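In: Sequence plus the predicted model coming up.
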Amino acid sequence: MAFDKYSIAGSVILYNSNMQVIKNIHSYIDQINHLFVIDNSEKVNYELVEKIKMISNITYIYNGSNLGVAYALNQAANMAIRFGYQFLLTMDDDTYFPSDGIQKMLAYVNQHGIEKLGIIASQCNPQLFDNTVRIVPYTITSGNLLNLSAYKECGHFMNELFIDSVDHEYCFRLKKYGYTITEINSIQLDHKLGKQKQVKILGYRLPIYWGSHNPLRIYYKTRNGIFSIKKYELVSLETKYIFFKEILKDFFKIIFLENKKKVRLLLFIKGLHDGWKANLGKRTFKM
């Protein structure tokens, strides 16, 4: 365990998580000083929690309900700061982290310094796995090393977003304050993005897959994406194009691929409206 001169805490957010999270935690627990496990589940999975508590250097916190990704990230970041850590490794419960991930991240820090470093990110897209390092406009939460000095300057994750684009909005804010988001493509995550579904025609399965989210996630994804790119003037046209392309893809998936088309379409449209008007917060809908 080589920390050099830096101290690193980690966080993982549970939400109705299964036993796979134990294997995932073991993939990075020996690379960090301490792990904060934040449980946003509606009910405690006592068997899972007991196994988690058997792992050393862990603090487990149960929130009693789903308070959102942003709230849990802020809990972990603030505790890490309180205990004097300089970095926070942020992980999703379904992500397996490579054994040399932190070593590569710290090598980059040692080479380039910490002053304007906001986030060092891993890579979850197999098409981008290589040995390059690049500055990116945004990244996902899982597999990130967050500079807590930058967090103290830029402020907390937006609780009002609840879930989805919490990471994107924060990356845009880091950039506004002059911090960089660096992606190390050789740190290759095993990470799942949404539930995978397969195209079926007349009962036959075709070799065509797509990522699917439940209707409520479609609402948050659409709303928070629109809000985030509208909020910051610094967002490039290229980034806006990528966001709008993703929104358009979701629309066509609803029309041609998904079930529950009516409720998905209504929440998609509601997300567009609320994102543009900045109507944020946790939402419940009858479905």
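Out: Now that the structure is in, tell me what you want to look at.

In: rest of the way, CA atoms for contacts and neighbours
Out: Fine.

In: And for S56, the neighbour number?
Out: Number of residues near S56 (other Cα atoms under 10 Å) recorded here: 11.

In: Comparison target below:
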Amino acid sequence: MLVAGIVTYNPDINRLAENLESISSQVDRIIVVDNGSTEWDSIAATVEHYSALSVRNATNLGIASALNQMATKALELGAKWLLTLDQDSVCSEGLVADYEKHVGETDVASMTCHITDRSFSYEEVPTEFVDFCITSGNYIDLSEWKRIGGFDEKLFIDKVDTDYCYRLRLDGKKILNVPTSGILHEVGKGTREHCFLGKKFVVFNHSAFRVYYITRNQVYVARKHRVTLGSARYYRCVRTAWTRIFVYLFYEKDKLAKLRQWIRGLRDGYAMAID
């Protein structure tokens, strides 16, 4: 049983249909978990057109919770692995078949692929194994998902994939980078590349809402995995959360709102209890 899952929250319906179209012929079932979208009728009609299963949450429970719901449903269907996708990602032909060739390889509990972003270009270094991968296009071993306790729902949205990868590796598992064309992905429509003193960096223009979770979870995940990271990497991770404020203030809109949420995120990131 081959299963793919998509988490939705007020998606672009045409893009969602494109996503479903690209994966429908590659798997036996598709699970769509919606996190309280306002235009549910349009989503439901699109999902039904592709004979996908749907789980509708009355409110936004966060991506971690939705992923756990999806994985639970996939296990109930008899799946051993699950392909997780964002609502705006489009899979290349044969992606799942390429992943399936590597199922059973020693200690591999997660697979990723080449990601092409709609918003900006970047050079990806081809390596056999990677330390981290994003949620979209991730093929996860459901027995390992269950073993390590699923995705951390305290995170709600950002760094959910980073934390999961840390815990996989802590359990002695590997993340395989499969050399396939993979998925067409979009980080955010406001994403832009900038250059300062010859150094390129990306400005995402996330909402103030996202700035809070990005900041909070950057600190929380670094604290949670401090022993694994070691002192030097821990401080680099925390420093990223602190220094990002300069990007918000000099390159993004809604500076005051983002400043407030950045401060709030730092405070809560240090205050959150580590399980």
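Out: Cool, got the structure. Small disclaimer: the values here were computed from a predicted structure and weren't measured.

In: Fetch the TM-score of the aligned pair.
Out: Overlay of the two chains. TM-score (TM-score structural alignment, normalised by the length of the second structure): 0.86; 262 aligned residues with a Cα RMSD of 2.5 Å.

In: what residues are up against the equivalent of A70 of the first structure over in the second structure?
Out: In the second structure, A70 of the first structure lines up with A64, judged by TM-score structural alignment. Counting by Cα atoms under 8 Å, 6 or more residues apart in numbering, A64 of the second structure touches 151-153, 155-157, 160.

In: May I see those arranged in JSON lines, with distance to L85 of the second structure, neighbour count and secondary structure as well?
Out: JSON lines is the format used below for those (distance: Cα to Cα, whole Å; neighbours: other Cα atoms under 10 Å; DSSP: H, G, I helix; E, B strand; the rest coil):
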{"residue": "F151", "distance to L85 of the second structure": "15", "neighbour count": "23", "secondary structure": "coil"}
{"residue": "D152", "distance to L85 of the second structure": "17", "neighbour count": "20", "secondary structure": "coil"}
{"residue": "E153", "distance to L85 of the second structure": "18", "neighbour count": "16", "secondary structure": "coil"}
{"residue": "L155", "distance to L85 of the second structure": "18", "neighbour count": "22", "secondary structure": "coil"}
{"residue": "F156", "distance to L85 of the second structure": "16", "neighbour count": "18", "secondary structure": "coil"}
{"residue": "I157", "distance to L85 of the second structure": "14", "neighbour count": "18", "secondary structure": "coil"}
{"residue": "V160", "distance to L85 of the second structure": "14", "neighbour count": "22", "secondary structure": "helix"}
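
In: In a strand, H168 of the first structure, correct?
Out: No: counting by DSSP: H, G, I helix; E, B strand; the rest coil, one finds H168 of the first structure to be helix, located in no strand.

In: aligned partner of it in the second structure?
Out: Using TM-score structural alignment, H168 of the first structure sits opposite T162 in the second structure.

In: And D39 of the first structure, by the same measure?
Out: Match for D39 of the first structure (TM-score structural alignment): D34.

In: Please apply the same query to D92 of the first structure.
Out: Per TM-score structural alignment, D92 of the first structure is aligned with D86.

In: One more: G10 of the first structure?
Out: Matched by TM-score structural alignment, G10 of the first structure corresponds to A4 in the second structure.

In: Could you pull out the strands in the stretch 151-287 of the first structure for me?
Out: Secondary structure of the stretch 151-287 of the first structure by DSSP state E, counting those that start in this stretch: the strands cover 180-188, 195-201, 204-212.

In: Figure out how far the first one is from the centre of its chain.
Out: Taking the mean C-alpha point of strand 180-188 of the first structure and that of its whole chain, the gap between them comes to 14 Å (Cα atoms, centre = their mean, to the nearest Å).

In: likewise the second one?
Out: Chain-centre distance of strand 195-201 of the first structure: 24 Å, with Cα atoms, centre = their mean.

In: Any idea how many residues pack against the aligned partner of K174 of the second structure in the first structure?
Out: Aligned counterpart of K174 of the second structure in the first structure: T180 (TM-score structural alignment). Neighbourhood size, T180 of the first structure [other Cα under 10 Å]: 21.

In: which residues does T180 of the first structure contact?
Out: Counting by Cα under 8 Å, 6+ apart, T180 of the first structure makes contact with 116-119, 135-136, 174.

In: The residue lying closest to the match of A70 of the first structure once chain neighbours are set aside and R226 of the second structure, how far apart?
Out: In space, and not counting its chain neighbours, A64 of the second structure is closest to E153: 4.9 Å by Cα to Cα, 6 or more residues apart in numbering. To R226 of the second structure, E153 of the second structure is 19 Å away according to Cα to Cα, to the nearest Å.

In: R147 of the second structure too?
Out: R147 of the second structure is 22 Å from R226 of the second structure, by Cα to Cα.

In: Tell me which of the two has more neighbours.
Out: Shown here are R147 of the second structure and R226; by other Cα under 10 Å, R226 has more neighbours (16 against 11).

In: V133 of the first structure: neighbour count?
Out: For V133 of the first structure, the neighbour count with other Cα under 10 Å is 15.

In: returning to that earlier point: in three-state terms, label the match of D39 of the first structure for me.
Out: strand.

In: cool, the one 3 residues further on as well?
Out: Following three-state DSSP, the label given to S37 of the second structure is coil.

In: contacting residues around it?
Out: 8-11, 59-60.

In: Skipping adjacent residues, who's closest to N35 of the second structure in space?
Out: Using Cα to Cα, 6+ apart, the nearest residue to N35 of the second structure is N60, at 4.4 Å.
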